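Trainee: Predicted model and sequence follow; I will ask about them next.
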Amino acid sequence: MNLTPDSKVIIQGFGEFISATHVGQMIAYGTNLIAGVNPGCGGQKIYGLPVFDLVEEVVDRYGVIDTTIICVHPYEVLDAALEAIASGIHQIMIISPGVPPSDMVRLLRKAEATETLVVGPNSPGIIVPGRILLGTQPSEFYTPGQVGILSRSTTLTYEVARELTTAGLGQSISVSIGSDAIVGSSFIQWLQIFDEDDSTEAIVLVGQPGGGREEAAARYIAEAIDKPVVAYIAGTHAPPARHWRQTGTLAAVIGRHPDFGTAKSKLAAFSQVKVPVAERPSMIPELVKKVIK
């Protein structure tokens, strides 16, 4: 994983998911954003960036590219990501939401075979405070420090950062893995990255109802993570999901506990492995200070 100010970064697509403000913020933050790719717009400039028709043209001009930020239409994400991988890019941030699940399955198989890290879809990306911003996270909520933030949510990611910053707790890395049904990287992958990161002293994990990612993360924390972890689960008062109106979810619920995927299940999983859980985002800094001590 290469997340340094020297990392070469490109943007694929200039659709509704990214704006001149986001691009300007990344550049102002020191991100080495060198070009954009937008088929049919080669030779132009968009948001001040030189634009190419193909990713391979950027590679030919600037050499190896470390990261691409994909902002194309959801149905074009797979093609954009495969083009990036074919050009030797092994860090992919997908901002676009609603990527077809079958496309994500194909992308994940290719990513695994090529050792490519995929963040998203439906993610605001990654920020290493004071060093690099990849995506649309508002940098003003962050300050350099030792607390890693790992989240499924978008806006809650920066809300937690703001709470930590206000309490005098800086952040080492903040990543939203994305809130689509199928995403590129997991809580488990990022827990391992944070656990091996020398600049991270404690981890805040932000989950939400749906699926079993938080339960799997809780088990992994108990088995393999040495650093202290604090959790927050959004939607604890949300009504249980109703599966019977969508026949496509039938296979997903047969044989599973009625609480599967609920906030209740996730809270129980963290309680079982003695990971402290904040009732509100404002309580997270207090719990972090306790586990660090």
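Mentor: That came through, no problem. Residues are numbered from 1 along each chain as shown.
Trainee: When you work out contacts or count neighbours from here on, use the C-alpha atoms and nothing else.
Mentor: Will do.
Trainee: Can you give me the neighbour number for the closest residue to Lys264 other than its chain neighbours?
Mentor: Once flanking residues are discounted, Lys264 sits nearest to Thr236: 7.0 Å by CA to CA, 6 or more residues apart in numbering. Neighbour count of Thr236, defined by other CA atoms under 10 Å: 16.
Trainee: what's near enough to touch Thr236?
Mentor: 209, 263-264 (CA atoms under 8 Å, 6 or more residues apart in numbering).
Trainee: residues touching the nearest residue to Gly170 once chain neighbours are set aside, list them.
Mentor: Leaving aside its chain neighbours, Gly170 sits nearest to Gly145 (3.5 Å; criterion: CA to CA, 6+ apart). Gly145 makes contact with 129, 169-172, 199-200 under the criterion CA under 8 Å, 6+ apart.
Trainee: got another, please set it beside the one above:
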Amino acid sequence: MAIFLTKESRVLVQGMTGGEGMKHTRRMLAAGTNVVGGVNPRKAGQRVDFDDRAVPVFGSVADGIGATGADVTVVFVPPPFAGAAVVEAVDAGIALAVVITEGIPVHDSVAFTSYAKKKGTRIVGPNCPGLITPGQSNAGIIPADITRSGRIGLVSKSGTLTYQLMYELRDIGFSTCVGIGGDPVVGTTHIDCLAAFQDDPDTELIVLIGEIGGDAEERAAAYIREHVTKPVVGYIAGFTAPEGRTMGHAGAIVSGSAGTARAKKAALEAVGVKVGNTPTETARLVLDLLDTVREDTVRKDKVREAPHA
């Protein structure tokens, strides 16, 4: 199985005919994603050739859903217009909107994430790399050739660290990898993904990547304590970041002792999460923990199979 995105997902691309939309639509198609159409009101009725496949362009998300049964949209619309594009998708009844666009004004993000929640649309992003279920579907800009299908679930604020952990653990593989984005306001949180991975029978272990700023990781730790029984391994970026300075992501700002990497690591470790000091150490913790989990499973199976005296 997987979370949020499967081989059955039918994907629209809003902004498909722009430079970034064209490039990443081609990559999504190469990864096996069922891209069923693009959306551009000025080019409705046209078809765009991607190697051996011609993808139709629709004038609206509603038209695309009506013609193809699409249930996912990937948004590559420029920042000033991205909020309206997301609202259009929500109004059309899309189940999942993956908002890749960086630099969307925070008040726009607040408005469309709140609206989407009321209407029942899941937002991933904004300012995110998207999500991938290896071997099934890829919605966004995550490189599809750096890992394979497996039993690790990954949720991350950082796109770059998503890629690195996928590569470091490529021999084990992933059920689904979700880049939730690093802006102060995002539609899908660590907790949302933890809950979904906990319920996914094909996810054996969860990797959680956070970074300085805010309290998302502390809230995730509280959720893990109460609701997650699967092993979780964490990594927090930003141990050397100076206080009071935004580092990269708009959400990565530390005020005093709040939101520091050390505070987040301590909160996670307090609920039993093993936290690496580097991405490579984090990958090693995952491998060690998987070995332990599988040894325990084999031991329990042998006990069940042992003849009774």
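Mentor: Received, thanks. The model shown is predicted, which means the values in this text are computed figures rather than measured ones.
Trainee: in which helix or strand would I find the residue nearest to Gly170 of the first structure?
Mentor: strand 144-151 (DSSP states H and E).
Trainee: Strands of the first structure, residue ranges please.
Mentor: 8-12, 32-37, 45-46, 49-52, 67-70, 91-94, 117-119, 125-128, 132-135, 144-151, 171-176, 202-207, 229-233, 277-278 (DSSP state E).
Trainee: what does Gly238 of the second structure align to in the first structure?
Mentor: Gly238 of the second structure maps onto Gly235 in the first structure, with residues paired by TM-score structural alignment.
Trainee: how deep is Lys7 of the second structure tucked in, by neighbour count?
Mentor: Neighbours around Lys7 of the second structure, by other CA under 10 Å: 16.
Trainee: Matching Gly210 of the second structure against the first structure, which residue comes up?
Mentor: Gly210 of the second structure maps onto Gly207 in the first structure, by TM-score structural alignment.
Trainee: how close does the nearest residue to its match once chain neighbours are set aside get to Asp226 of the first structure?
Mentor: Spatial nearest neighbour of Gly207 of the first structure, chain neighbours left out: Ile233 (4.7 Å); criterion: CA to CA, 6+ apart. Distance, Ile233 of the first structure to Asp226 of the first structure, by CA to CA, to the nearest Å: 21 Å.
Trainee: Also Val105 of the first structure?
Mentor: 31 Å.
Trainee: higher neighbour count, the two?
Mentor: Comparing Val105 of the first structure with Asp226 by other CA under 10 Å, the one with more neighbours is Val105, at 15 against 12.
Trainee: list the contacts for the more buried one?
Mentor: Ile182.
Trainee: Glu8 of the second structure too?
Mentor: Neighbours of Glu8 of the second structure in contact, by CA under 8 Å, 6+ apart: Asn34.
Trainee: Next: Val160 of the first structure.
Mentor: Per CA under 8 Å, 6+ apart, neighbours of Val160 of the first structure: 149, 281-282, 284.
Trainee: For the residues you listed, work out which two are farthest apart.
Mentor: Ile149 and Ser282 (14.5 Å; CA to CA).
Trainee: between these two, who's got more neighbours?
Mentor: Ile149 (30 against 16).
Trainee: Please say which position in the second structure that one maps to.
Mentor: By TM-score structural alignment, Ile149 of the first structure lines up with Leu154.
Trainee: what do you get for Pro138 of the first structure?
Mentor: In the second structure, Pro138 of the first structure lands on Pro143 (TM-score structural alignment).
Trainee: Report how far apart the opening and closing residues of stretch 94-114 of the second structure are.
Mentor: 15 Å.
Trainee: Equivalent analysis for stretch 117-124 of the first structure, please.
Mentor: Span of stretch 117-124 of the first structure from end to end, CA to CA: 15 Å.
Trainee: got it, and stretch 159-178 of the first structure?
Mentor: Stretch 159-178 of the first structure end-to-end distance (CA to CA) = 16 Å.
Trainee: ditto for stretch 196-205 of the first structure
Mentor: 16 Å.
Trainee: Quick check: the equivalent of Val75 of the second structure over in the first structure vs Gly36 of the first structure, distance?
Mentor: Taking TM-score structural alignment for the superposition, Val75 of the second structure sits opposite Ile70 in the first structure. Computed as CA to CA, the Ile70 of the first structure to Gly36 of the first structure distance reads 10 Å.
Trainee: between these two, what contacts are shared?
Mentor: 11-13.
Trainee: For the first structure, which segments count as helices?
Mentor: 20-28, 55-62, 77-86, 101-114, 155-166, 187-196, 213-224, 250-253, 263-272, 284-292 (DSSP state H).
Trainee: which parts of the second one are buried?
Mentor: It refers to helix 55-62 of the first structure. Within helix 55-62 of the first structure, the residues that count as buried by 16 or more other CA atoms under 10 Å are 55-56, 58.
Trainee: Who are the contact partners of the spatially most central residue of the second structure?
Mentor: For the second structure, Val178 is the residue whose C-alpha lies nearest the centre (CA atoms, centre = their mean; 1.7 Å). Applying CA under 8 Å, 6+ apart to Val178 of the second structure gives the contacts 130-132, 154-156, 193.
Trainee: at 6 Å instead, please
Mentor: Each residue near Val178 of the second structure by CA atoms under 6 Å, 6 or more residues apart in numbering is listed here: 131, 155.
Trainee: Show me what it lines up with in the first structure.
Mentor: Val178 of the second structure maps onto Val175 in the first structure, by TM-score structural alignment.
Trainee: Near Glu295 of the second structure, how many other residues are there?
Mentor: So Glu295 of the second structure, with other CA under 10 Å, has 12 neighbours.
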